[in-house]
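Trainee: A structural model of the following input is requested.
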Amino acid sequence: MKSAWDEWTAEAKVDKIFAGVTASKYDQGYVDADDLVSGFLRDAENSPKFGGLMVWYVYTDHESGYSARIKELNPTIQTAPSGVEVE
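Mentor: Below you'll find the predicted structure:
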């Protein structure tokens, strides 16, 4: 059975697709980190077209610990430095 990610990306004429998620529970489209890992990432990570996640915004992510929670739940996910320091 194809995952929703595979169906959605099947026709894309690109090598990699990055999924954008918001780190703020107050933003439209917010998905809890636990739900993201157990649902979407479980399917998408195994796809050759999955490039990774983009998390908005770095300040909100820093304050909420959103990407840290994703990494805690899925230690094998690759992370890249944002190049931004938040104090």
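Trainee: From now on I want contacts and neighbour counts done on CA atoms only, so please keep to that.
Mentor: Will do.
Trainee: now Val21: how far from His62?
Mentor: Per CA to CA, to the nearest Å, Val21 is found 14 Å from His62.
Trainee: to compare against the first, here's another:
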Amino acid sequence: MLGTVSIALEAQNRGSLPAFPGRYLHAALFSILSHIDADEATWWHDMEGIKPLRVQLSFKESRQDNSIRRGDILYLHVSVWHSELWG
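Mentor: So this is what the prediction gives:
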């Protein structure tokens, strides 16, 4: 089963993202999950092999670079391929 959750984020500061922000997105997702259920977040994080999920970031207004301005709206998209993640 494929499902996607999109979380709207508003930038509180300006900054920039690396060209390949995957590690940061992965860390952000598991930080969010650990606030909801620390044991489950740890179990999914420590899972061996390829994780049954994909994390992607998009800007509300398209950009030519990875700069972020205060007040920008970004969307964190989490797609999962494992029904247990949906409960």
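Trainee: tm score of chain vs chain?
Mentor: Once superposed, the chains reach a TM-score of 0.26 (TM-score structural alignment, normalised by the length of the first structure), with 43 aligned residues with a CA RMSD of 4.3 Å.
Trainee: Between Val21 and His62 of the first structure, point out the one with more neighbours.
Mentor: A direct count of neighbours by other CA atoms under 10 Å for Val21 of the first structure and His62 places Val21 higher, at 20 against 15.
Trainee: wait, that one sits on Thr60?
Mentor: No - in this structure Val21 of the first structure lies outside contact range of Thr60 using CA atoms under 8 Å: 11.6 Å.
Trainee: any idea what sits nearest Leu33 of the second structure, other than its immediate chain neighbours?
Mentor: Spatial nearest neighbour of Leu33 of the second structure, chain neighbours left out: Ala41 (5.4 Å); criterion: CA to CA, 6 or more residues apart in numbering.
Trainee: again with Ala19 of the first structure
Mentor: The spatial neighbour of Ala19 of the first structure that comes closest, neighbours along the chain excluded (CA to CA, 6+ apart), is Leu53 at 4.9 Å.
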